[in-house]
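Enquirer: Okay, predicted coordinates and the sequence, questions at the end:
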Amino acid sequence: MNVRIEPSILSADFVNLEAEVARIASADAVHVDVMDNHFVPNLTFGPQMVGRLQAVSAIPLDVHLMISDADRWAPGYAELGAFSVTFHAEAATDPVAVARRLREIGSRAGIAVKPGTDLTPYLDLLPEFDQILVMTVEPGFGGQSFMADMMPKVAAARAAIDAAGIDVWLQVDGGISLDTIGEAAEAGADTFVAGSAVYGADDVEVAIGDLRAAAGAHRH
């Protein structure tokens, strides 16, 4: 099974984002964290910045919306041309309708759950999504410690995806490093968001390769 590494530009230099995205050419996607200071207690950027990133990035954008009222706002990010748009289950009134709209526009549709949210109700809806994101920290800030107690949730998602026999990516986001990526891969994740583990490294391309190898060594 493929291992995908997606560096989070939350850990990049915001003044030089075009150059920062160019540095991670071997990554599978750029993870773009959109925060509204409402759904999470932090503010990053919105459609204008994502649109510019879309215009200059040589690799796909995986937009993670940590914003309220996903039903209203998520489709706009798909319209910008993002490869994938992930919204939070806690912020959507009708997650299936949002996912269908994203796909209709042309993006992959992802659904994310916070650490305290039960994933079980969404596992029956798996065919409606292209990606499940299990947060391994509380969303809102980079640099937090990995929550190993989320691994049973990852494992349950992997079992449901495999049982359904469908191609749904299983993503983890939060505290992913060389020390933790193996555990997440062992639990069944195949798509890994890493911020400081990539952008804090002396050589970002080596860091991406090391993370990919470490995850691959633990995949079943």
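Expert: Happy to help now that I have it. Residues are numbered from 1 along each chain as shown.

Enquirer: For the rest of this, base every contact and every neighbour count on C-alpha atoms.
Expert: Noted.

Enquirer: show me the contacts for residue 166.
Expert: Applying Cα atoms under 8 Å, 6 or more residues apart in numbering, we find residue 166 in contact with residue 127.

Enquirer: okay, now the one to match up with it:
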Amino acid sequence: MTFDRSIKIAPSILAADFANFGAECEAIEAQGADWVHVDVMDGHFVPNISFGPTTCAAIRPHIKGIMDVHLMIAPVDPYIEAFANAGADFITAHVEAGAHIHRTLQAIRGAGAKAGVALNPGTPASAVEHLLDITDLVCVMTVNPGFGGQKFIDMSDKIKTLRAMIGDRPIHIEIDGGVDVNTAPTVAQAGADVLVAGSAVFRGGSVSNPGPYGDNIRAIREAATGVYV
């Protein structure tokens, strides 16, 4: 997995057709998605329930590229091995989800996955300052986690601070929440390189009509890069 800071679009399957996850993953990749983002919610850490490691294992054969698993759960540590075994390339845990995030990141790497750490809107960038040497991705939440389709919260200053803190380390900055053609330029200019988008990608399309997925992905990428694709 070669590191680069080019803009990557990571559609969240939380906005996909739950009855067609495998086909939806294949469709978004065929239409230009760089990563597939899987939002895992437990109804405890966040006020919603989505899916678990068995779903990840079921869709893994349908994903050629990166499966990016975002754990909005607490506790995290008991489930790391299951998600790693399910084929997660990245496993991201929230700094707010437990008292020992450093240990959690060590465990994720120990299980063979790339380690991500997520920050809720109310959590400062400084919370991950001493975690960067064992981190592969920092996810900046631009909504309060728990539901798709929420209004974007501008975290540009936090993103810029993180980008400066990261320096030349091979660490991705991912943005999750309210990303669309209007907000993508803001986060990209601040220093983000992985843009998670749910409804903004899946809107207007379907497994039987995937063309709009590609149109939406290209539009977000163009807005983020300023380059027509």
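Expert: Here it is on my side, so go on. Being a predicted model, the structure only gives us computed values, none of them experimental.

Enquirer: My reading is that residue 74 of the second structure lies in a strand. Confirm?
Expert: No: under the criterion used here (DSSP: H, G, I helix; E, B strand; the rest coil), residue 74 of the second structure is coil, not part of a strand.

Enquirer: Return the residue of the first structure aligned against it.
Expert: In the first structure, residue 74 of the second structure lines up with residue 68, judged by TM-score structural alignment.

Enquirer: same thing with residue 98 of the second structure?
Expert: Residue 98 of the second structure maps onto residue 92 in the first structure, by TM-score structural alignment.

Enquirer: so the match of residue 74 of the second structure makes contact with residue 36?
Expert: Yes: the criterion here is Cα atoms under 8 Å, and residue 68 of the first structure meets it with residue 36 at 7.4 Å.

Enquirer: now the strands for the first structure?
Expert: Taking DSSP state E, the strands of the first structure run over residues 4-7, 30-35, 61-66, 84-88, 108-113, 131-135, 169-173, 191-194.

Enquirer: still on that earlier bit, if I look at the match of residue 98 of the second structure, how far off is residue 111 of the first structure?
Expert: According to Cα to Cα, to the nearest Å, residue 92 of the first structure and residue 111 of the first structure sit 10 Å apart.

Enquirer: now swap in residue 180 of the first structure and tell me
Expert: 22 Å.

Enquirer: same question, residue 173 of the first structure
Expert: 13 Å.

Enquirer: Same question for residue 157 of the first structure.
Expert: Distance from residue 157 of the first structure to residue 111 of the first structure, by Cα to Cα: 12 Å.

Enquirer: Now list whatever residues contact both of those two.
Expert: residue 132.

Enquirer: What is the longest helix seen in the second structure packed up against?
Expert: In the second structure, with assignment by DSSP state H, the single longest helix is helix 211-225. Contacts defined by 3 or more Cα pairs under 8 Å, 6 or more residues apart in numbering; DSSP states H and E place helix 211-225 of the second structure against strand 8-11, helix 21-30, helix 184-190, helix 199-202.
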